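S.K.: what follows is a predicted protein model with its sequence.
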Amino acid sequence: MADADKLKDRMTDVFISLYDGGGPGKVPPLAALALYDDYRDLTPPGPRGDAMIQSLADRLVQIDLLDRAADLLTYQIDQRLSGVEKAKVGARLAVVQLLDRRPNDAVIAIDRSDVPNLPPELQQERRRLKARAYMEAGQPDRGLSVIEGDISRDGELLRAQLFSRAQNWVEAAAALTRLAGSPSDRTMTPEREGLIINLAIATALSGEPGMVSRLRADFEPLMRTTGSASAFELLTGSTRPAGSIDQTALAQRFTELDIFQRAMADYRQKVQQGQLSAIN
């Protein structure tokens, strides 16, 4: 019996070495997955085995096998993990589902990995992922309720995007106004320029002439010397003919903003670099 236990321990060590950094470079991801499928009973309990599974999931998302990575992470949250680690892996699973264009499954991933007494930062990230999933599922109002009270910069950016999906341009403009800062602040960066020009888009789409006039009075002097000066003038100028702006095109431009897509772009970059397990 002792010899059998030693042999099993040796086999487990060899198995783990394929995934812990000593072997992955030598074993292609598909071969590593096939070995895992055949010998998963050798996966040890506890953190060592959990790290092995996450390493394999990292490699699978790197080659765009998102569905198989999702299967591994789902197994972890359902069978192996508890507490904070379960919530962290649930968030990673939600990212994979979002990248795989499965927003409803992303919501389920967050819900099924929910545990009490999470650190505030992790809780906030999970809420934003859930709100983003609701947005991609065509339920922006539910997404807004999830991030209610999140007044951080990332929360306001997501709120503006959610309001735009709900075609509530007045509230989208309100969120962007808070992000754009005071007109008395003369500092201009490319990011702030983008915020202001897209605040102008939301304001133009709001159908509220008074909002357009106030925006122009506040920011025209600041925008005059930027590369977006002509766009700002077109959106807010008093000489613009009624109906001269294609509202459908404006709405599309709003939803494609780099500032709104940055969060998922960051996630995708980490995934492509094999850093899924480092997301949170």
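M.R.: Now that the structure is in, tell me what you want to look at. Just so it is clear, the model here is predicted, and its values are computed rather than measured. Residues are numbered from 1 along each chain as shown.

S.K.: going by C-alpha atoms from here, please, whenever you check contacts or count neighbours.
M.R.: Will do.

S.K.: next, the buried residues of stretch 261-270.
M.R.: By neighbour count on 16 or more other C-alpha atoms under 10 Å, the buried set for stretch 261-270 is 267-268, 270.

S.K.: repeat for stretch 125-145
M.R.: Buried residues in stretch 125-145 (16+ other C-alpha under 10 Å): 125-140, 142-144.

S.K.: out of these, which sit inside helices?
M.R.: Under the assignment DSSP state H, the buried residues of stretch 125-145 contribute 125-136, 140, 142-144 to helices.

S.K.: how deep is D105 tucked in, by neighbour count?
M.R.: 19 (other C-alpha atoms under 10 Å).

S.K.: then S244?
M.R.: S244: 9 neighbours (other C-alpha under 10 Å).

S.K.: please compare the first structure with the one that follows:
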Amino acid sequence: MRRVLILALLASTAAAPPNEPVEQPHADTHAAPAAPAEPAAEALPAGPPALPPFAATLAQMPTITSSRDWPELSDEEAWAGLINATPDTRQLARWRYAGSLIRRGMGAEALGVLETMVADDEDLALVAPFQLATGAALTMVGHDRAAVEALSLPELEGNAEACAWRLRALAALGDEISAARQVNCAVPAINGRDPQARKPFTLAAARGAIAAGQTTPVFAWLKLFGEQDPAANLLRGRALLASGDPAAGLFRLSRAELSGSPQIKAEAELARIQGDVKLHRIAPAEAIKRLEALRYGWRGGPVEKGALQLEYALATELKDRRTALRSAATLFRYFQPGTESAAMLMQIRTWLAEMLAPDSGTPLPEAAGLYWDYKELAPAGAEGDALAMRLADRLEAAGLYPRAAELLQYQVTQRRQDVAQGPLSVRVATLFILSGNPVRALDTLHATEQASYSDLMRFDRKRVEAVALYKLGREAAAMAALDGIPGAAGVRSEMHWRTHDWGSFVTENEASLPAANALNAPNQAIVMRHAVALAMLGREDKLQALRARYGGAFKLLPSAQAFDLLTQPARTIDPARISGAMAAIPAASPTGAIGDLLDAPTG
């Protein structure tokens, strides 16, 4: 109920004056009946008046540099200010109310007021005090990353109050090194708070100092907390371990685990493992097992991130690439690794390239699984294409066309509008056809269409598109796709041969007939197929012309007898011998790879 009242008071509303009654004339009993009046248009209610800009006014107000600078208002004073505010003073009343909420630690309520303010004046987002208030409210509600962004204005860089909130947000994010850099700036604002309000900032400062290896002041800071406080005992334990007192450090961690929240217990366990590793109390392999057990029971936040970072370091030390890859992949997927990310990514890519190399000894199924599990960590650009292509070649050679297609499909999508999509898309579409899925082939080609391809690339894509359409039974569409494509006559004739469309075959194949002195295996197939089609059509004249043109050249070839039978006059043909002659036609398709695609099963 209270929140509803607050929102109602915050709203920019103004009561519209009631409509004045219109005096009606006295009725005239002798007058003619009046014509029915047109229905009056209903007046729309007036919207709230626009508020005057407040951003410049706020920017000119005294700077907030400590917790004492936030307004101090009771609920009654805040509500009275909102109720009595005019449009000219409403934003100031809101600002004072938001500041009083921040002072009292009511972050969610303050954030609601600030959002209402900026909705009426977008320029407030450019004003340092407003961003300071927003960052403080966001930190209190746990939106730490957004808080750090809000507090990143250059004007807030040396502001003690901003440094204090930035310190707290960074520590909550697990970026303790960055938090440590804020401590000196934040000290005046932290010390200016009463002891109870100082606690979360002091804990954040202690985290930063421990991470930076400056443990001396930590013990003094933590005197603010009782000896039974689990959060303080956790940090005391970490500081003692870092300063070289493992027995006392582990004892403090045990006390934190005994009475702390689940998060404190998880963090204490991580600190214990880190201490044991640093002191060489456990072997790296045992530490990895304990880290995996910890991550099994605790997901997310700085605890899991720290566990993954230590796990990666230990696996690297053991040269356990698979564990290191798994840890690094989780870090990159769900966290921001930090300053070490560039070196980590370079190491991962080197390992992947070595493990996926054809001579690595990694079994093909295992290599494909490795690539698929960590594909987003693989090299980008031409290096990544080469890595994926080598693995796809191995999968294709093993007849694993669907796996090869899916592998390269991911590579295509990463290319977005890069011209390298062209050759990759042709390869992927080809693999989908070979795997019996021409629909996916067409989808790939259509999804990667762009105007920047060269003519040669467009021709390659159209040939594969025509094959996919033909495999789907859309012969007319396939023929249309080949319009204007160089060398399309050979592809068309291949399709007509398979459908026994002898007339169309002869028309297309005529242009492909080779010279008599160039009868390699594919060219022999072209000539002998032409002979079959002519015989089927009963074109005796052209059949004999073909015999005269190529007879001498065929005499020197193993297929001479078959050619002789196929080109004999129709009345002398023995059907049984003709069947044998057709079987002797060279298997090499005149269209090369296109013929292999046309031979692929569908479905």
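M.R.: Okay, I see it. Only a predicted model underlies this, so the values are computations on that prediction, with no experimental measurement involved.

S.K.: so which of the ones in helices among the buried residues of stretch 125-145 of structure 1 is the closest to D9 of structure 1?
M.R.: R126 (37.2 Å; C-alpha to C-alpha).

S.K.: what stretch of structure 1 does stretch 107-122 of structure 2 fall on?
M.R.: Per TM-score structural alignment, stretch 107-122 of structure 2 has no counterpart in structure 1.

S.K.: sorry, back to before: any chance of the buried residues of stretch 261-270 of structure 1 in CSV, plus distance to P29 of structure 1 and secondary structure?
M.R.: Listed next are the buried residues of stretch 261-270 of structure 1 as CSV, based on distance: C-alpha to C-alpha, whole Å; DSSP: H, G, I helix; E, B strand; the rest coil:
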residue, distance to P29 of structure 1, secondary structure
Y267, 20, helix
R268, 18, helix
K270, 17, helix
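
S.K.: adding distance to P116 of structure 1, write these out as TSV.
M.R.: Rendered in TSV, the data for those read as follows (distance: C-alpha to C-alpha, whole Å):
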residue	distance to P116 of structure 1
Y267	25
R268	28
K270	27
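
S.K.: tell me which residue of structure 1 lines up with D501 of structure 2.
M.R.: By TM-score structural alignment, D501 of structure 2 lines up with N168.

S.K.: and its match, how far from D141 of structure 1?
M.R.: According to C-alpha to C-alpha, to the nearest Å, N168 of structure 1 and D141 of structure 1 sit 10 Å apart.

S.K.: please report how far R268 of structure 1 lies from S55 of structure 1.
M.R.: Counting by C-alpha to C-alpha, the gap from R268 of structure 1 to S55 of structure 1 is 16 Å.

S.K.: just G149 of structure 1 next, same as before
M.R.: 35 Å.

S.K.: more neighbours, the two?
M.R.: With neighbours defined as other C-alpha under 10 Å, G149 of structure 1 and S55 compare such that S55 has more, 20 against 10.

S.K.: residue contacts, E191 of structure 1?
M.R.: Neighbouring residues of E191 of structure 1 by C-alpha atoms under 8 Å, 6 or more residues apart in numbering: I259.

S.K.: let's see it at 10 Å
M.R.: 180, 258-259 (C-alpha atoms under 10 Å, 6 or more residues apart in numbering).

S.K.: now a PyMOL select for only the buried ones of the residues you listed.
M.R.: Remark: buried members of the contacts of E191 of structure 1, expressed as a PyMOL selection using 16+ other C-alpha under 10 Å:
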select buried, resi 180+259
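
S.K.: Serialize the contacts of E191 of structure 1 to a markdown table and add fields for secondary structure and distance to D5 of structure 1.
M.R.: Listed next are the contacts of E191 of structure 1 as a markdown table, based on DSSP: H, G, I helix; E, B strand; the rest coil; distance: C-alpha to C-alpha, whole Å:
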| residue | secondary structure | distance to D5 of structure 1 |
| --- | --- | --- |
| A180 | helix | 64 |
| D258 | helix | 56 |
| I259 | helix | 55 |
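
S.K.: so E109 of structure 2 is in which element?
M.R.: E109 of structure 2 belongs to helix 107-120 when assigned by DSSP states H and E.

S.K.: same check, this time on T248 of structure 1
M.R.: Assigned by DSSP H and E, T248 of structure 1 falls in helix 247-255.

S.K.: thanks again, I'm all set now.
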